[in-house]
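Trainee: Generate coordinates for the sequence data below:
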Amino acid sequence: MFDSPLDAAQIRRYLTELADTLHDDQQRTVIIVGGALLAWHGLRESTHDVDSIKRLDTVLKNAVMRVAQRYDLAPKWLNDSAAAFIPATFKPDECEILLEHPQLLVLGIPWNQLFLMKLFASRATDTEDIEAIWPRCSFGTVDEAVLAFYEAYPHSPHDEYLADHITRII
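Mentor: Take a look at the predicted model:
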């Protein structure tokens, strides 16, 4: 099953199982982004993994492995690979609470921030996601989204066609 897609119900189930697997007094936090957040909200059928922009500690990584073994999932079905792409404008207190458990708090990144992350990646697979996210964003115009992009990723080189790129997608 290692590469089987995860739908919203499975993501919820495995994250709840992950929470139940943790047995210490510390509540850990994951902040999900990407396809998992889109699937959670019904904007996409499924995803291949659950990306967190919050780094996973050793205890959490070990629990992820136990859940993976129990359900025949990919070893990194929940991973923190997206942590390298956190927008500079990201504020954790603006996240949506998706799941609250004594051992695990699952947050969803705000839509504007997810839009900017997807735009930064701009892979072919991100186009449909960007289109699905746009109506949930609070950008008034494409130009506002462009300004927000450069605030979020200040080291990105200027792209005179970025507004056109967004307009074509949305």
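Trainee: CA atoms for contacts and neighbours, from now on please.
Mentor: Will do.
Trainee: Do a quick rundown of the helices in the protein.
Mentor: Counting by DSSP state H, the chain has helices at residues 8-21, 34-40, 58-71, 111-121, 126-133, 142-152, 162-169.
Trainee: export those helices to TSV and tack on distance to residue 27?
Mentor: As requested, those are arranged in TSV below (distance: least, C-alpha to C-alpha, whole Å):
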stretch	distance to residue 27
helix 8-21	9
helix 34-40	21
helix 58-71	10
helix 111-121	24
helix 126-133	29
helix 142-152	28
helix 162-169	38
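Trainee: Could you save those helices as JSON lines and add columns showing mean neighbour count and distance to residue 78?
Mentor: Converted to JSON lines, the helices of the chain look like this (neighbours: other C-alpha atoms under 10 Å; distance: least, C-alpha to C-alpha, whole Å):
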{"stretch": "helix 8-21", "mean neighbour count": "18", "distance to residue 78": "9"}
{"stretch": "helix 34-40", "mean neighbour count": "23", "distance to residue 78": "10"}
{"stretch": "helix 58-71", "mean neighbour count": "17", "distance to residue 78": "7"}
{"stretch": "helix 111-121", "mean neighbour count": "21", "distance to residue 78": "17"}
{"stretch": "helix 126-133", "mean neighbour count": "18", "distance to residue 78": "19"}
{"stretch": "helix 142-152", "mean neighbour count": "17", "distance to residue 78": "24"}
{"stretch": "helix 162-169", "mean neighbour count": "14", "distance to residue 78": "28"}
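Trainee: Would you do the same for the sequence below? I want to compare the two.
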Amino acid sequence: MLSQAKIRYLFTRLNDELSQLGEIGEIGLVGGAVMCLVYNARESTKDVDAIFEPTKIIRRLAEKIGKQEGLPPTWLNDGAKGFIFPGFGREEILNLSHLRVWAPEPKYMLAMKCISARWDTSDRDDVVFLIKLLKLKKAKQVFDLIEAYYPKNKIPSKTQFFVDELFEL
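Mentor: The predicted model follows:
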């Protein structure tokens, strides 16, 4: 598991590697890394889901660093990129010499977590945390927020069941 301190350390290592290449990188965090780094909602995450550029260079450097640190080659991955749609605000997390790290605004994080909702992961706890953070009281408020970021045809039916069930508790 990757703690907040370990993730920051890994990003510092990545910054150093980018510096040696004379490259500037950008990482947009999503998922558990945001819940860990931005909200302190959990102590650790199993990996860092993100979008990043330059993609090939950062992927190669992350694999190299992962190997050196005894981490899986996918500790930094872009597996969640299919859930990311444009049109959200960003919050800067780190601004290093050769690496910028940001996270989506909390409303977007909630919408994205609801879209990707999986009961067998930390998604439920993350969604509950974000609903409380945003002071939402009704399922309709959550659905309105989701629809503000995602086209209706991209919202799976499981999202409605997931959110409805949260408000039934």
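Trainee: And the TM-score between them?
Mentor: With the length set by TM-score structural alignment, normalised by the length of structure 2, the two chains reach a TM-score of 0.84; 162 aligned residues with a C-alpha RMSD of 2.3 Å.
Trainee: Next up, the contacts around the residue of structure 1 most remote from its centre.
Mentor: Going by C-alpha atoms, centre = their mean, the residue of structure 1 most distant from its centre is residue 160, 27.4 Å out. Neighbour list for residue 160 of structure 1: empty [criterion: C-alpha atoms under 8 Å, 6 or more residues apart in numbering].
Trainee: And it, how close does it get to residue 153 of structure 1?
Mentor: 15 Å (C-alpha to C-alpha, to the nearest Å).
Trainee: With residue 15 of structure 1 instead?
Mentor: 30 Å.
Trainee: Quick one: map residue 130 of structure 2 onto structure 1.
Mentor: Counting by TM-score structural alignment, residue 130 of structure 2 lines up with residue 133 in structure 1.
Trainee: How about its match: what's its closest non-neighbour residue?
Mentor: residue 115 (6.2 Å; C-alpha to C-alpha, 6 or more residues apart in numbering).
Trainee: ok, the one you found - contacts?
Mentor: 130, 133-134, 137.
Trainee: correct me, but residue 78 of structure 2 touches residue 49?
Mentor: Yes - counting by C-alpha atoms under 8 Å, residue 78 of structure 2 does reach residue 49; the two are 5.7 Å apart.
Trainee: which residue packs closest to residue 28 of structure 1, ignoring adjacent ones?
Mentor: residue 104 (4.8 Å).
Trainee: just residue 17 of structure 1 next, same as before
Mentor: Here the residue nearest residue 17 of structure 1, using C-alpha to C-alpha, 6+ apart, is residue 67, at 7.1 Å.
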